[in-house]
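one predicted model, sequence on top.
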Amino acid sequence: MVNSKDFAKRLEKVMEYHDLSAASFADQINVGRSSISHILSGRNKPSLDFVLKIVDKFPEVELYWLLNGKGIFPKSKATTSTPVSSLSEKSTPKIEFETPQKNIAVNEQKEVSEKIIQSSAKKKIHKIIIFYEDGSFEAFEN
């Protein structure tokens, strides 16, 4: 579960990094200004849609860092990956998992990546969301 106070501190860091007020930040991610105010005050917890809007608008914000405080901010450009859709159809996409070993065994990772590779040859992937046992998640969108 996301700790609201810690999330609010990380949200403030993002706003400070971009030199944005709460109102201008709300305008940037297309949410109501009261949403930002309520999250910063601890009254409300952020919704999945709210979090994804931040990650989508500000690519240097790492999802796992925003939710759990683990990772780095701002995310370096070297850690960004190439979307699967930008690869040529003839090449096999390289799928890397950045998960703790206790969550997904290596064999399971191989099975999942094989299934993704097989299905991506037939259909175009729009969005992948990985849910972890600790309640956290990662979303990857084309």
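Good, I have the coordinates. Numbering: from 1, shown residues only.

C-alpha from now on. contacts and neighbour counts both.
Noted.

give me the buried positions along the helix ranked longest in the chain.
Secondary structure of the chain per DSSP state H: the longest helix is helix 106-122. Residues of helix 106-122 classed as buried by neighbour count (16 or more other CA atoms under 10 Å): Gln109, Ser113, Ile117, Ser120.

list the contacts of the following helix or strand past that helix.
On the C-terminal side of helix 106-122, the nearest following helix or strand under DSSP states H and E is strand 127-131. Under the criterion CA atoms under 8 Å, 6 or more residues apart in numbering, residues Phe137, Glu138, Ala139, Phe140, Glu141, Asn142 lie in contact with strand 127-131.

below is an additional structure, to be compared with the one above:
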Amino acid sequence: MINSADFTNRLKEVIEYYQFSASSFADKVGVQRSSISHILSGRNKPSLDFILKITTELQEVDINWLLKGKGSFPKVSVSKQKNAQMNPTLINSEIAEPGKKIKNIVIFYEDGTFEEYQK
């Protein structure tokens, strides 16, 4: 069972991250506005359908993080993606075709996340 108070805090973090109001968040994920209000106030617990709507509509929200706080939010950090550096000399000498230089590398993980390394 999930801790409702912790779940509510993580839900608030998601809403703030996307700069939604409670109403616009409800519209975005396709639930009634009163559902958001009741969950945020602690009156109701989230249903599986509600959680799946969030993680389907907002793909940066990891279901394990939302439910249990395990993992990270957002799934892919924009700053990590932009600031990631690679050693093009090492990589070019090991895997690039002769005469070609690698511009960027994208690593896709099974959980749907990815990391991008740019020169």
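Thanks, I have it. Just so you know, these numbers come straight off a predicted model, no measurement behind them.

can you give me the strands in the second structure?
104-108, 114-118 (DSSP state E).

other SSEs contacting the last one?
Going back to what we said before, that points to strand 114-118 of the second structure. helix 78-83, strand 104-108 (3 or more CA pairs under 8 Å, 6 or more residues apart in numbering; DSSP states H and E).

tell me what the shortest one is packed against?
In terms of contacts (3+ CA pairs under 8 Å, 6+ apart), strand 104-108 of the second structure is packed against strand 114-118.

OK, contacts around the alignment partner in the first structure of Gln59 of the second structure?
Counting by TM-score structural alignment, Gln59 of the second structure lines up with Pro59 in the first structure. Applying CA under 8 Å, 6+ apart to Pro59 of the first structure gives the contacts Lys75.

now the one 5 residues further on
The contact partners of Tyr64 of the first structure, taken as CA under 8 Å, 6+ apart, are Lys70, Gly71, Ser136, Phe137, Glu138.

that one and Glu111 of the first structure, how far apart?
As judged by CA to CA, to the nearest Å, Tyr64 of the first structure and Glu111 of the first structure stand 24 Å apart.

then Pro83 of the first structure?
Plainly put, Pro83 of the first structure is 20 Å away from Glu111 of the first structure if you go by CA to CA.

coming back round to it: now distance to Phe7 of the second structure too, for the helices and strands packed on strand 114-118 of the second structure, in CSV please.
Shown next, in CSV, are these (distance: least, CA to CA, whole Å):
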stretch, distance to Phe7 of the second structure
helix 78-83, 24
strand 104-108, 28
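
same list (these) but as TSV, adding distance to Ile36 of the second structure and mean neighbour count.
Formatted as TSV, those follow (distance: least, CA to CA, whole Å; neighbours: other CA atoms under 10 Å):
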stretch	distance to Ile36 of the second structure	mean neighbour count
helix 78-83	27	12
strand 104-108	33	11
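
if I pick Ala22 of the first structure, what's in contact with it?
Met15, Arg33, Ile36, Ser37.

now the longest helix of the first structure: which residue numbers in the second structure?
Using TM-score structural alignment, there is no partner range for helix 106-122 of the first structure in the second structure.

can you state the direction angle for that helix and strand 127-131?
When axes from the mean of the first three to the mean of the last three CA atoms, to 10 degrees is applied, the directions of helix 106-122 of the first structure and strand 127-131 differ by 160 degrees.

show me how far helix 106-122 of the first structure is from its chain's centre.
Put simply, helix 106-122 of the first structure sits 21 Å off its chain's centre (CA atoms, centre = their mean, to the nearest Å).

out of the strands of the second structure, which comes closest to Asn83 of the second structure?
Nearest to Asn83 of the second structure, of all the strands of the second structure, is strand 114-118, at 8.2 Å by CA to CA.
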